[in-house]
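Undergrad: Here you go, sequence then predicted model.
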Amino acid sequence: MSRTLAALIGGAAGAMALMGMIIVFLRFRLPRNRSISRTSDTGSSDPSVQGGVSLPLESREARSFPMEHLAFATKNFHNVNLVGEGKFGKVYKGFLCDGTIVAIKRRPGMPTSEFFEEVRYLSSIRHRNLVSLLGYCQENDQQMLIYEYITNGSVSSHLYGAGQVSNEKLEFKRRLSIAIGAAKGLAHLHSLSPRLVHKDFKTAHVLVDETFIAKVAGAGLRNLLGGVDVAGPSSQMMADEIFLAPEVKEFGRFSENSDVYSFGVFLLELVSGREAYQSVPSGLDQKLVEWAQYYQDSSNISSIIDHKLSSNFTTEGMKKFIQLTVQCVEFSSERRPTMNHVIAELDWILEKEMSLTTIMGEGNSTVALASQLFPASR
């Protein structure tokens, strides 16, 4: 009798242990699946798998930063550490206790599991040409995103922003290198499984480090905003809207092709040194994007080229660059190239520029090649 009782007790204990293991498994498994269905365009793949390779467990988890640590890092979010403001909210520069410098985006918001799941997915994405999302904070009715801090700021600030330094020129070869880095960042997002469409790519979201390596910021930010833009100054709204592809403006249809369109507008700003919503300085009432969409030949290329480039580029390289830009901003999304094709074309142009041009200020062979675009200067 005692043996039968012991067996019954042992069996019951085993069943309870098995049930506990199932509950623990479901508790940790189900939130991950909810994140997939919300983030994925296809709803078919685990976000912890990139290119068919499982990520280490620790890289899947977004770090939770206590509010008190972030307040200390920013001197209680003092204006002296305020470095900007975007769709998500104010951006602060912070110095963590371990010496790490971070960028902290802050907005009012109640804690939600959706916010955590989206941050958890986005912080698992790592690439040399993407700004890394390090973690988050949800306390005191505040939501915060913590990113790595990129020291040299945005490309827009170097081209036409308040921080522009006139005697620090971005020569054509450097701009090509920046374009290639940004293209690789976007291409990586498009290669993920599930695919991730940036949805808010613009020049201000291309940052450069101290060696001018390009890093794309803002990936997935529109998902965190729920697709709603925060109203801002009219000029900023106009500047942001011009990066949106026609199918996005008309139907709200985001895709890899709409990212390519946005990248084309970025290329226009990169070569012109001005914001794309501004008019072409040629007497025509035509915006830069309109100029590119109605581009027919190279006879008026010089009207949009940044004067700070001087003549340190080749005619062939510049024409190829303009032609690629025109392809990216095609009205028809199907006619736009893929980001991998864009990378291949930019690589080819840079290779030719490196082999055919001289270092700025050395010799005049470059001037002779580029002067074909500037007949008035002969």
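TA: Received, thanks.
Undergrad: contacts and neighbour counts: CA atoms only from here.
TA: Will do.
Undergrad: contacting residues around stretch 203-210?
TA: With C-alpha atoms under 8 Å, 6 or more residues apart in numbering as the test, stretch 203-210 has contacts from 150-157, 178, 182, 214-218, 266, 269.
Undergrad: and the comparison structure, right after this:
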Amino acid sequence: MRLLWGIKLPLLIFIQLLCLSKLYAEALFTLKGSLSRSQQLGCSIVKYPCRMQWPCRLNCYKLKDPGAFSLILCGIAAKVDGNNDIPTLTPVQEAQVNRQGERRAAAATVGGVAAALLVIIIVVIVYICLMRLKRMMRQTSESASSMPSPTVEMGRSNNSLQVNELCPYYAHNARQLTILELEQATRCFNQSNIVGEDRFGLVYQGLLQDGSIVAIKRRISSLTTNFIREVRKISCIHHMNLVKLIGYYEDGYQQLLVYEHLPNGHVGNHLYDSEGLPIGKLDLWRRLSIALGASKGLEHLHSLDPPLVHTNFRTRNVFLDGSYTAKVSDYGFGTLQREVDQAAASSSCIDCFLDPELSSPENYTQQSDVYSFGVFLLELISGCEVYNRNMSTLEENLVFQAKAKAKDSDGLEKLIDVTLGEHEKHGARRMVRLALLCISKSYRRPSMGQIVEELERIQREIAPLYSQVNEDIGVVTLGSELFQ
């Protein structure tokens, strides 16, 4: 009997718990506002069959609240073989139900908040991952489409640089700007924004929507063909000593080129005054650094495959940024320029920089650029414009004087800027000899790579004289002199 009772008792308790859980679930779903009352609710006991087939007799009860739609469990009675001594579950107090409901509500609230936080964290992580992926894809695209050309030091090897391989036709850096943005940048091409004129046309200083200051060249007559193709090809060329082409625009009425703005203007602004006479702003170290930077820019153009010849190199096309780094401008448009009449402020200046051995513009070669660079060196060392107002005839130009004085060693001293110090004369004489070699017969002219190497040797020799580079030269913003 005790064995049977030991078996029946756990089973009875288990069955009662099942009934209790079922009734409790039903009561919990129908529980409304009655749980908030503080007084004891009246209730009636209704017999609830449990539908259990067992030797024992099991009765389950539930309560009905006559004043509400909710049901509250009041008690459960069970008998086993007529034995009423079996413990039965006591009625559940309303306070206990309230506490259980509050706990479940608090648990549900905490769970909901935790789930919301988890969703927010997942969304943030997904967003960050997407942004990083987008940034990586954009950087990969930019590195593939706008791969910078190797520097001059790398280009000095025999391996030439294939322009078409580095930057195919469809991959370019220059932006195709809208005419609306360019009009806003120049205040509808206001005359007060004109800062100069060159072979391409008038040059305006402008402010783009992104806040960058630019120089905008505008041509409104004699429009050239293949403009977009040439612009895209040029925009693939990158070097620290070349002025960067930022954007372009073309329609049936005009063609525009947008370049980076260089605050210190062209080199001529720092060498001579309006009459072409020396003003002594630059010491020899600064002049040598400018010559070295310009030579590296030209050497990079010549190292491309096929070589890109400048065709219009001169002092006014070498610009200085805020740190006086020289940058060569107006490169790459020789093909376009041959389609129109070359317009410049002074035809005599063009003649002085133009290679006398050049029979026609179509025959322009790298050696012709070397000749123009030699004239640039003469201006840089003498501090004088190649042909200035004090010269009565064209034959008195600086090139003619240099060739005449080259036969006399003492005559070279007269070509050196009088504002330079005595300790600078030795390096200046070496630069004059290099300039004379550049303007000699074409077969004797050095390559731009050899010119760079010679200028670097001169720089190393005079470096002890400039242990502390002169920083007294202030940065002069000459925006009104851009591209003149």
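TA: Everything's here; your move. Keep in mind it's a predicted model, so treat the numbers as computed, not measured.
Undergrad: Quick check: TM-score for this pair?
TA: In this superposition the chains share a TM-score of 0.74, using TM-score structural alignment, normalised by the length of structure 1; 307 aligned residues with a C-alpha RMSD of 2.9 Å.
Undergrad: how about stretch 151-158 of structure 1, which residues of structure 2 does it hit?
TA: Aligning stretch 151-158 of structure 1 against structure 2 (TM-score structural alignment) gives residues 263-270.
Undergrad: scratch that, stretch 89-103 of structure 1
TA: Using TM-score structural alignment, the partner range for stretch 89-103 of structure 1 is residues 201-215.
Undergrad: Also stretch 183-193 of structure 1?
TA: Aligned using TM-score structural alignment, stretch 183-193 of structure 1 spans residues 295-305 in structure 2.
Undergrad: Return the set of buried residues in the matching stretch.
TA: Residues Ser295, Lys296, Gly297, Leu298, Glu299, His300, Leu301, His302, Ser303, Leu304 are the ones in stretch 295-305 of structure 2 that count as buried (16 or more other C-alpha atoms under 10 Å).
Undergrad: hmm, which of the contacts of stretch 203-210 of structure 1 are the buried ones?
TA: 150, 152-157, 178, 182, 214-218, 266, 269.
Undergrad: What about the residues you listed, which are in strands?
TA: Using DSSP state E, the members of these that fall in strands are Ala214, Lys215, Val216.
Undergrad: And the second one, how close does it get to Thr203 of structure 1?
TA: Think Lys215 of structure 1. 11 Å (C-alpha to C-alpha, to the nearest Å).
Undergrad: Give me the residues contacting the match of stretch 183-193 of structure 1.
TA: Contacts for stretch 295-305 of structure 2 (C-alpha under 8 Å, 6+ apart): 151-152, 155-156, 160-163, 239-242, 307-310, 327-328, 366, 373, 448-449, 451-452.
Undergrad: residues in structure 1 matched by the longest helix seen in structure 2, start to end?
TA: Counting by DSSP state H, the longest helix found in structure 2 is helix 94-145. The counterpart of helix 94-145 of structure 2 in structure 1, using TM-score structural alignment, is absent.
Undergrad: Please enumerate the strands of the stretch 1-150 of structure 1.
TA: Assigned by DSSP state E, counting those that start in this stretch, the stretch 1-150 of structure 1 shows strands spanning 49-50, 53-54, 63-64, 82-85, 90-95, 101-108, 133-139, 142-148.
Undergrad: scratch that, the stretch 251-400 of structure 2 is what I was asking about
TA: So, for the stretch 251-400 of structure 2 - with DSSP E, counting those that start in this stretch - the strands run 255-260, 304-305, 318-320, 326-328.
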